Structures are given as structure tokens and as C-alpha cells.
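Trainee: Mind folding the following:
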Amino acid sequence: MLLIKNGKIVTMTGVNYEKGSILIKDGKIVEISENINEPQGAEVIDAENKWVLPGLIDAHCHLGMLEEDIGFEGNDLNESTDPITPQLRAIDGINPFDPAFDEAVKAGITTVMSGPGSANVIGGQFAVIKTKGVSIDEMVILEPAAVKIAFGENPKRIYKGKNKMPMTRMGTAALLRETLTKAANYKNRKNAALAKGDNFDIDIRMEALMPVLDRKIPLKAHAHRTDDMLTAVRIAKEFNVLLTLDHCTEGHIIIEQIKNSGVPTIFGPIMTFRGKVETKNRNYTTAKLLNDAGVKLAIMTDHPVIPIEYLPICAGLAVKSGLSIEEALKTITINAAEILGISDRVGSIEKGKDADIAIYDGNPMDVYTDTLYTIIDGKIVYRR
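Mentor: Here you go, the predicted structure:
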């Protein structure tokens, strides 16, 4: 049992405490109040004058897939030998012993969505995992959590070098439509065979897309430019599937179109130079403008593009450009959890949720702030 007392608790539910307490038992939050009597035998953290938040969430990164301090041997990000690889699973490529996991924990980041890169039109299946553990299977919150798709420069550049489709944006969209059509046909044939009791040969590529067609998980669209984002929305509507717009670099140009689509956005990375043509219009005010329009918004690092420990600083830069402190914190807690489909477990400090909590000596979006404690599933996994 663990008791956190006297903390400035920011629950992300709209109910905060200037001086409150949280009781944790069996890995779950069991009580939140201004005052909780200290249970016998409980470990106590006195968080007076400290910020107590739900563990932070990075909604798009490649943690454990492009490992630190290692070259090719630790690069499991892109299977860039075939533009269509939905059958790839992030859990088969994430190394929990990547040193970046420790950096995440030290920053109070307790949950991430990690998965394949953007070389392929369909790159594979992302997973949502906790940031502490030795077995990826025990760290998983949700898997598969999304299927990665990519538009724009990346698949064009990779496959132009191989002299094969796609070498144009038309080719990327055509391959995606073709594959989703094959998946829909596969689903119909499978259902018909099962209804008759006939044998049916399983195709693991097509099986990977069944949760997408069933609207259980979204397509996770790498898209920077306006036309790429709108193509992603167009195709999602054609096939009646869920979608998230990841990167959304030019989102400020098509705010009304994104708002009307109802598609959530995962914005970033924003602490980088404009290294590609499609990022030339990157703007720090995009997060505020999307949020003000009512678009569900999370902020990402795209680690290792931005080191994962700087996730709260990325949110802080959005504050500097006009986003409120409360809304910025939502982008790396409850909004991220809702977009990833895991808000029943994490993203806020509420009774019954996983006891994933970060304690700071100030606002975590301030560069001078230190993480004092990180708690995952009720266990202190980092203590400054």
C-alpha cells in the first residue's frame, strides 16, 4: 500500500487538489481526497509543494525499436523491402532494455504507443505499453492498438530507390485502397466459409487488417502535408474505418476540414529543424489552433526524432505559443489516453485506474523542473 499526501494533485478530470492525498493498493488508485488517514504499514510519500500528475503518455514514438547507442543491429524500425506489411507487430521488435526506457521513466512518462516507422504504405501494428519491465508481453496495455500507414515523402523516397511502386502520392493511395479492398473481400470470403463450416486458409496480412475493418483499432496515418492528411481522411471514409492523423504539420492550414472530419490528431515533432520539404510550414501555434477548434489533440515526440524525455517540454512549447497549461497537460495525459483507446486505465488520477503517477518539484513543462518519483502500477520505479 502506498499513500501520497499533501500534494498539488492535477487529476485531469477537472477536480484538482491544492493539498490532497492519493491511496494506492494492489496497483490501483483506491481513494483520492484532501485528507486520507495513513493506513498501518503503508509507504508514505510527502508531496508537499510538489505537482502530482497522472503518468505522462507519448501517443506516437518508436521507443525500443530504434535503439540508442546501436547502429544497424538495434534498428528494427522499418521493414523497407515491401510497401505493404500490415502483419508486422511492434511487440516483436521492441527491446525493453533500450536505455531510452529509463529516460522515459525518469521524465515521468509511464505509457507510450510505439511501433513501425513510415517507410512503407502500411508499416505494421503499433502497441501501447508501459515503460518499465523486462518482458514486452507483461508491459502491454493494448496490442494491436493501431495499424501504421504512411503518406508523402517517406514511402515515395524509399521505393523510388528500389524502382517500384509507390513513387508518387497517387501510387501510395492506390496501394492502400487496393490492400483495404483485398482485406474487405477476404473478410467476406472468410465469413461465408465459416458460416458454411468450410475450411478457410488464413492470410496473416489480411488478418492484421480485420480489427481495422471492424473499427476496433484505427489506421495511424503518418501525414505532414495538407493533401496527404486529406487523402488519409478520404480513404478512411471510403472504407468506414477509424483514423488518427499523426504529425499533422500543416494542420493549421486545414483546421475546418480536420474539425469536420472528426479525426483526432497527434501533433509533432516540433523541436526539430525543417528537414523535409513537407515540413516547411511547421508552426508552433498549430496545437493551439487545433485545440481551439475542438479537435481532439495529443502531442508526441516521435522518439528518437525528439528524445522521449522531452515530451513535457514539447507540450510546454505549445503553451509558449498560446495553448493553456491545462490543455497542454491534457495532450500528454488524458487526451492521449482517449485517442489511444486506453482511458479506462490511464491518463487521469481516478479511483479504479492504474496507479501510474508522476511527482514533480514544479510544472513538468518547465525545463527547470525535476521528476521526483515515477510510479507505475503502484510501484515506485524511479526516485530522484
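Trainee: make it CA atoms for all contacts and neighbour counts henceforth
Mentor: Will do.
Trainee: what does stretch 358-377 contact?
Mentor: The list of residues contacting stretch 358-377 from outside it, by C-alpha atoms under 8 Å, 6 or more residues apart in numbering, reads 26-28, 47, 49-56, 105-110, 130, 132, 312-316, 354-357, 380-384.
Trainee: List the buried residues for it?
Mentor: Buried residues in stretch 358-377, defined by neighbour count with 16 or more other C-alpha atoms under 10 Å: 358-365, 370-377.
Trainee: how far does it sit from the chain's center?
Mentor: 20 Å (C-alpha atoms, centre = their mean, to the nearest Å).
Trainee: State the distance from residue 242 to residue 189.
Mentor: 22 Å (C-alpha to C-alpha, to the nearest Å).
Trainee: Sorry, wrong one. I was asking about residue 218.
Mentor: Distance, residue 218 to residue 189, using C-alpha to C-alpha: 23 Å.
Trainee: the more surrounded of the two?
Mentor: Neighbours per residue, other C-alpha atoms under 10 Å: of residue 218 and residue 189, the larger number sits with residue 218, 24 against 13.
Trainee: now the other sequence, so there's something to compare against:
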Amino acid sequence: MKKILLTISFLAAIGWAGAQDNIYPAPAQANPIYIIGGTVHVGNGTVLEKAIVQIENGKIVRVGKDIPVPKTANVQVVNADGQHVYPGLILASTDLGLREISGSVRGTNDYRELGDLNPNVRAIAAYNTESEFINPLRTYGILLANVIPQGSLVMGTSSVVQLDAYNFEDAAYLADNGMHISLPSFIQRRGRRGGFGGPSAGNSNPAEAAQERINVIKKYFNDARSYFTETVHPNGKNLKLEAARPLFDKKQKLFVHANEVKQMLVAIDFVKQYGFDVVIVGGTESWQIADLLKANNIAVILNNTHNLPTMEDDDVDQPYKTPAVLQKAGVLFALNDNHVNSRYKNLPFNAGTAAAYGLSREEALSAITLNAAKILGVQDKTGSIEAGKDANIVISKGDILDMDGNVVTDAFIQGRKIVLESKQEQLADKYKHKYNVK
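Mentor: This next block holds a predicted model:
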């Protein structure tokens, strides 16, 4: 009986995890495209009214008002009059394509490895382009994502993917852009959400237990640095130590998952001790040390703006105000949505909330476009609507940061006009047809 139930669960998982069979990745751009008449939000704070965006061979050629539009048969004109044109939104830290049915069907999840030290794990190798959650995100304007591994201590490397691909090779936008580590909590406390956690097993002092775990991470980096100074390796290549080479060569960033001030001070120590380019992921208490983060050139990815404060004596709206504090201090930051229930669709609305609590609309937009691109290392290719960059563009009927205005009518990834449809919409249409609902 158990075998039958397991088989049924597995088959159900396969059916659930399959992508829409009649929605295919768009072919490469064949003809010139001109988006005309829309309000273009460049992504760097500039707004152009009644502007034209010229796209050829997947790239943005020109952006402006006085661009002639050829009247030839092969030219595709997209009329965006009265609408808003944005850079494609970027999900800066996510398990999209790695986690499908949380908890109940383990076979659909491949986001975490066993053990504390997994620096050679590559998230891109497990990325599933058939995930049910990809297409719905595109209808909200999210066109790129940084897919990360999870685990304890050293988790592995993340990769930036574009959300219209047949397989992970096609999806890879920038592979292995950074290594991720997760820092243990230094304190045991209970706040509005129950606190950050308690001490590690075997040690009743949470600070000492945390330091022991951090020493494991430091030993790994010290061993890697010593390994790189050796010209001969009698035991052959050590894949775990080799994985840290791009960090020391400044070809990768170190993404430190941390929320507490004490954890972020450890991240600063990594900058001073190893010279790493560090990004804080989470950053709940980053507002308390914004000037220190700026002084050490540390960027921040704020995971959830829609959240309760950490402690009872924090302002009730502190999570909403934190982006404005970082902006004022000059800290490079991106907004994110890693909430497993909403499945990351609230990304633009997190930015909208931040705009209501101190950011301008264009600053909030930059936090999910150009800022995110800078942090992830893809600013030369995307994040803003500028000549020479990939044509990752979204057209919305209204303000994309507003729940009412976010009605995406067109989206382009590298100049390819993608299908804005999902299985959820297909099912809705199916039963509208059945019951003759218009």
C-alpha cells in the first residue's frame, strides 16, 4: 500500500512540476522592433515621456524621442501609447527552479546539499526550466533571477538565469557569479517572529557556538588560500578548495546570508581579512550599521520588505523604512522577495511599499532592476534601458510597482517577445469557457 501511495505521489509531482506543454521559448529576434509612444523608465532614475526604443538583434540600439521609425514590412512596431516601459525586473536571490512542492514531495526539490561545506555545488546544474512558477513571474514583469543553493555554512555558487529557456544551458545568463555562505546566529532571543534562533547543539552559549561555526568557514578560506600558493598538489586537484579561487581572484562575490548586526560585522571581517567583494543577503538589521556597510563597500539584498519588525521595540514600519535608510547612506542595495507562499510575485510590490516609505518611485524601481544587476555582476548587459544592453523590457498598462497598475501587456527577453501566459491562466480560461463566463 505504501508503495502505491508513493507512486501516486511521484506521478502527481511529475504532473504538477511539468511546464505548460504549449508554451515554448521564443525564437531569436528576426526583425527590428520599435516600441513607440510609451513612458520609458530607464532604470537609472531617468524617465522619458513619449519615447521610442529601437531593438535589433536582441540589443537596444537607441532610446529617445527623435528616432525615425522605418515604414517597411519587416519592421515590428509596438504601440505603447499611454503605457509604461520598464527594464525587466530581477529577482536577486531565489530558489526558483530548485524548489517546487515544498516538503511534501521531496523528489521535486533540489536546492540543498548535506554537510556544512559544499563550495563546489553549482545551483545552475539543478535549475529546472520546467518549473510551474516561472511563467507566472513573467506576467508580473520578472524576467531574470539569481538562483542560489541553500544549506549550512558554505552553500555553493549561484547563477543568474533568464526566464525563457529550454534547459539550464540556455537559461544561464551569468553562471557562477558568486559563492554563498550562511552565518549562524550569535544570540538567542524572541521577537515578534520568534527570534533568530538559539545555540548550536553541544554548546549552551549561542555566541560561542556561532563563533565555532564561523571558525569552520574561516578555516576553509585559509586552507584554500594556502592551497593556491602551492604549485604542486600531490593528491590531485581539490574541488572544494578550487571552488574558492574565483573569490580570491575577484571574479566572484561572496554572498553572506545574515540578518543580525553581529553577523554582518563578521562579513565586514571577511572583507578586511581576505579582500572579498561581499554582499549581505537578508540584511534585516542593516539599517543600524548603514554607514559602516557603505565604508566597507558592502552591498545588501533585502529579502522581504513586507514583514514584521524583528524585535518588539523596533518601529512597526521598520522593514518598510530600511530601504530609504540604506539609500540615504549611499549603500548599494536591491530589494527581493523570497517568500515561499507568494512564490516571489511580490517583488514589484515590495518596491512599491519602499517607495511609500522614503524612496522615490524611480529609486524603488532601480532597486529591482539596475541595482540588482550591479550587485549580481550583469550591469553591462541588463538592468536599464540603454543602448548596447540586452533588450530585456516590460510594458505595463500602469505603474508596475502598484498592484492595480501592474498589468503587463508585452515582455521581451534579449529582444524575443515572450508568451505571457501560464497554466493558471489556461485553467481559468478553460472553466470560463465551460461555464460561459466572459
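Trainee: quick one: TM-score?
Mentor: Taking TM-score structural alignment, normalised by the length of structure 1 as the basis, the two superposed chains have a TM-score of 0.90; 373 aligned residues with a C-alpha RMSD of 2.6 Å.
Trainee: Which residue is the nearest non-sequential neighbour of the residue most central in space within structure 1?
Mentor: Here the mean C-alpha position of structure 1 is nearest to the C-alpha of residue 59 (C-alpha atoms, centre = their mean), at a distance of 1.6 Å. Of all residues not flanking residue 59 of structure 1 in the chain, residue 113 sits nearest, at 5.1 Å (C-alpha to C-alpha, 6 or more residues apart in numbering).
Trainee: Please give the number of neighbouring residues around residue 125 of structure 2.
Mentor: Other residues within reach of residue 125 of structure 2 by the criterion other C-alpha under 10 Å amount to 16.
Trainee: Map it across to structure 1 for me.
Mentor: The criterion is TM-score structural alignment: under it, residue 125 of structure 2 has residue 92 as its aligned partner in structure 1.
Trainee: With residue 135 of structure 2 instead?
Mentor: In structure 1, the residue paired with residue 135 of structure 2 according to TM-score structural alignment is residue 102.
Trainee: tally of neighbours for that match?
Mentor: Residues lying near residue 102 of structure 1 (other C-alpha under 10 Å) number 17.
Trainee: Let me know the distance separating it from residue 381 of structure 1.
Mentor: Residue 102 of structure 1 sits 10 Å away from residue 381 of structure 1, taking C-alpha to C-alpha as the criterion.
Trainee: and the helix or strand containing residue 294 of structure 2, how far from structure 1 on average?
Mentor: Following DSSP states H and E, the helix or strand that holds residue 294 of structure 2 is helix 290-295. After superposition onto structure 1, the average distance of helix 290-295 of structure 2 to its aligned residues comes to 1.6 Å, using mean C-alpha distance after the TM-score superposition for structure 1.
Trainee: which bit of structure 1 covers that helix?
Mentor: The aligned range for helix 290-295 of structure 2 is 255-260, by TM-score structural alignment.
Trainee: and if you look at stretch 49-60 of structure 2?
Mentor: Using TM-score structural alignment, the partner range for stretch 49-60 of structure 2 is residues 18-29.
Trainee: Double-check that residue 314 of structure 1 belongs to a helix.
Mentor: Yes. With DSSP: H, G, I helix; E, B strand; the rest coil as the criterion, residue 314 of structure 1 is part of a helix.
Trainee: hang on, it packs against residue 272?
Mentor: No. With contacts counted by C-alpha atoms under 8 Å, residue 314 of structure 1 stays clear of residue 272, the gap being 10.5 Å.
Trainee: The two: who's more crowded?
Mentor: residue 314 (25 against 12).
Trainee: Now do the same for that one: its match in structure 2.
Mentor: Correspondence of residue 314 of structure 1 to structure 2, assessed by TM-score structural alignment: residue 350.
Trainee: Ignoring the adjacent residues along the chain, who's closest to its match?
Mentor: The spatially closest residue to residue 350 of structure 2, leaving aside those adjacent along the chain, is residue 305, at 5.4 Å (C-alpha to C-alpha, 6+ apart).
Trainee: Tell me the residue in structure 2 aligned with residue 127 of structure 1.
Mentor: Residue correspondence to structure 2 (TM-score structural alignment): residue 127 of structure 1 is matched to residue 159.
Trainee: Which secondary structure state does its match sit in?
Mentor: The assignment at residue 159 of structure 2 comes out as strand when based on three-state DSSP.
Trainee: same check, this time on residue 426 of structure 2
Mentor: Note that with three-state DSSP, the state of residue 426 of structure 2 is helix.
Trainee: OK, contacts around it?
Mentor: The contact partners of residue 426 of structure 2, by C-alpha under 8 Å, 6+ apart, come to none.
Trainee: From residue 166 of structure 2, how far off is it?
Mentor: For residue 426 of structure 2, the distance to residue 166 of structure 2 under the criterion C-alpha to C-alpha works out to 20 Å.
Trainee: which strands and helices sit next to the helix or strand residue 189 of structure 1 falls within?
Mentor: Secondary structure assigned from DSSP H and E places residue 189 of structure 1 in helix 169-196. Packed against helix 169-196 of structure 1 by the contact rule (3 or more C-alpha pairs under 8 Å, 6 or more residues apart in numbering; DSSP states H and E) you find helix 153-160, helix 204-213, helix 226-239.
Trainee: Am I right that residue 222 of structure 1 is in a strand?
Mentor: Yes. For residue 222 of structure 1, which was evaluated using three-state DSSP, the result is membership in a strand.
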